[in-house]
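Trainee: Here's a sequence, model it:
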Amino acid sequence: MTRQTDDEVQKQIYNLILDPSTREWERQILVEAKDNANGLSPKNQLDQLKSELRPLALRHNLTPNVMDFYLTITGERQIDTHDKLIRHYQNDFSYQERAIFAGGCFWCMVEPFDQLPGIIAVISGYAGGSIDHPSYDEVSSQTTGYIESVEIIFDSRQITYQQLLQIYWSLIDPTDEFGQFDDRGENYKPVIFVVNDSQLSLAQNSKMGLIKSKRFKKPIVVEIREVIKFWPAENFHQDFYKKNVHRYRAIKRSRQIFLTLQHTKNAIRRVFKTRV
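Mentor: Got it, this is the predicted structure:
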């Protein structure tokens, strides 16, 4: 490690210690690295820091700036979502629309839409609150009013908003207003955020169709709200299903088991009700 690189690393460590978004246990590790009480060489000091951060990084449990720092000092490759996030800030082109859905943890709401023809980008983020630039920790505190959501930018010539609504209903438990699956709390509740009157009408009709189908014994509790602002989440939350394949598959499997059991029970209930 050259002197210039060492100086840069020390500066990053110092800035992360001062960063208010750094968690206390992360800060403790960084402070110990900065103080270097054992008098380690720069290389050994950096190796020890990598070793201490690695278990947290593998569990995807580092805050965004610390995660970026870890990737920098290890040289590990992180999927770049810069181009995807640019899509959020661009003006919509002809035939381009946006749909915003909340259905529990946004990690599991990306892949089902991302693989479809006509989908331009699926961005994880936050909707429903009022403060600017909310962080993941702030949203998780359930004090901001924000809900984990996905913004789907799509070409309406290839896929319609009605089709996206049908997919959305298949991914969630529409009878659970206190979260979704293992994700509990206000920040995980299911909501359809609409961007215009057309989407409002289509979403209301879609919800009413689900109610009239009597597929569910319990009431359909999914809210339909006008979106005020959608804020993209931090980089390491984007494309989680690509970055953390094994963890994502485990979460996805758990959700699929729940939904399969729920649909089976509801189907059996309807059959017996019809016979009676």
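Trainee: from here on, contacts and neighbour counts on C-alpha atoms
Mentor: OK.
Trainee: which residues in the stretch 101-250 of the chain form helices?
Mentor: 111-114, 136-140, 161-171, 197-213, 240-243, 245-275 (DSSP state H, counting those that start in this stretch).
Trainee: mind putting those in CSV, distance to E32 and mean neighbour count included?
Mentor: Formatted as CSV, the helices of the stretch 101-250 of the chain follow (distance: least, Cα to Cα, whole Å; neighbours: other Cα atoms under 10 Å):
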stretch, distance to E32, mean neighbour count
helix 111-114, 39, 17
helix 136-140, 24, 16
helix 161-171, 45, 15
helix 197-213, 53, 15
helix 240-243, 29, 16
helix 245-275, 30, 13
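Trainee: E148: which of those is closest?
Mentor: helix 136-140 (7.8 Å; Cα to Cα).
Trainee: now N187: how far from D114?
Mentor: Separation of N187 from D114 (Cα to Cα, to the nearest Å) stands at 22 Å.
Trainee: Could you do N36 as well?
Mentor: 45 Å.
Trainee: Sequence B follows; please return its structure for comparison with A:
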Amino acid sequence: MSFTQEEQLNDIYNLILTSGTREWERTQLVSAKNALEDGADFSAELSKLEANLRPLAVRNNLTPDVAEFYLKLTGESVNEAADNRVVHSGDDPVYQERAIFAGGCFWCMVESFETMAGIVSVLSGYTGGHVAHPSYDQVSGGYTGHVEAVEIIFDTRIITYEELVALYWQITDPTDAFGQFQDRGSQYRPIIFVQDERQRQIAEDSKQQLIESGKYKQPIVTEIQTAETFWPAENYHQQFYKKQPKRYKQIKRSRQQFLTYQHLKGKVRTVLNKHKKTF
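Mentor: Just a heads-up that it's a prediction; the model follows:
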């Protein structure tokens, strides 16, 4: 992707002015801007900026807009996608239903649901908090009480709510009340948000079955709460797995490794429990 000096400089200016840019990131960007305005070598200064951002970039800890800018600096592509906050709406209330799940970073929740047959749309967002129209920085800082979550519109003729709940247990750690995998904090705690009493009963029954299965040694701590206002996240968070596939695969890999190991232990524990009951 072509990325001219003028475009790079415009991006730096815009990121400095963007409210979502963290103060430390803004300091690095301002330093680069001032040096360039004073006549510093452009390539050398951009290389220095890349090196300064790298420690957070490799830990996936840059704010989204700065992360996209960093990918441009390093020559990695960023796939753009339409703003699916606009198209996320049900058009058949008779055969369409909504489900909301929180299970860690919403970046890793979308693909698993979106690629299932019968899914109309999946939207990343925030819910369960006490502030209207929360921003990513507010939620990630733990200031609003929200959790990162996904809202799913699905066709009930093709897929059931029971199947969605079953998948949810497969892609989350129901024993971790303080986050999920590498994502720590109350904004990442696992919660099933139910739309009505039917969904609540399905979720409660499914949770009880999981408890009785003996698959997990630790208690099942996933909460089941009544759905509240779902606030769509900023567009750069939507369909992250398509927009930044390389970065997404790195995050997904570590999450999947943990889940594979946990599920293997669960199978062994289930077999042992059945074996004990026969004696």
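Trainee: Quick one: closest of the helices of the stretch 101-250 of structure 1 to N44 of structure 1.
Mentor: Among those, if distance is taken as Cα to Cα, the winner is helix 240-243, at 28.4 Å.
Trainee: Mind giving me the packing neighbours of the closest one?
Mentor: With contacts taken as 3 or more Cα pairs under 8 Å, 6 or more residues apart in numbering; DSSP states H and E, helix 240-243 of structure 1 sits against helix 245-275.
Trainee: Any idea how far the helix it packs on is from the middle of the chain?
Mentor: Relative to the chain's own centre, helix 245-275 of structure 1 is displaced by 22 Å; criterion: Cα atoms, centre = their mean, to the nearest Å.
Trainee: which helices and strands sit right next to that helix?
Mentor: Using 3+ Cα pairs under 8 Å, 6+ apart: helix 245-275 of structure 1 touches helix 240-243.
Trainee: Which residues does the helix it packs on contact?
Mentor: Residues from elsewhere that reach helix 240-243 of structure 1 (Cα atoms under 8 Å, 6 or more residues apart in numbering): 78-79, 107-108, 110-111, 248-249.
Trainee: Nearest to L202 of structure 1, out of those residues: which one, please.
Mentor: V110 (21.6 Å).
Trainee: dump the residue contacts of the closest one.
Mentor: With Cα under 8 Å, 6+ apart, V110 of structure 1 has these contacts: 122-124, 150, 239, 241.
Trainee: Contacts only, for V87 of structure 2.
Mentor: No contacts exist for V87 of structure 2 under Cα under 8 Å, 6+ apart.
Trainee: could you check the distance from it over to S121 of structure 2?
Mentor: Taking Cα to Cα, one finds V87 of structure 2 at 8 Å from S121 of structure 2.
Trainee: Please, where are all the strands along structure 2?
Mentor: 96-102, 119-127, 147-155, 179-180, 183-184, 191-194, 223-226, 231-232 (DSSP state E).
Trainee: Quick one: closest of those strands to W24 of structure 2.
Mentor: strand 183-184 (20.9 Å).
Trainee: Once aligned, what mean separation remains between that closest one and structure 1?
Mentor: Strand 183-184 of structure 2, aligned to structure 1 and superposed, deviates on average by 2.9 Å (mean Cα distance after the TM-score superposition for structure 1).
Trainee: Next, name the residue at the spatial heart of structure 1.
Mentor: The centre of structure 1 sits closest to F106, judged by Cα atoms, centre = their mean, with a distance of 3.0 Å.
Trainee: isn't that one right next to E151, touching?
Mentor: No - F106 of structure 1 lies out of contact with E151 (Cα atoms under 8 Å); the separation is 10.0 Å.
Trainee: what sits in contact with each of those two?
Mentor: Common contact partners of F106 of structure 1 and E151 (Cα under 8 Å, 6+ apart): 124-125.
Trainee: Next, the buried residues of stretch 227-240 of structure 2.
Mentor: 227, 230-233, 235-240 (16 or more other Cα atoms under 10 Å).
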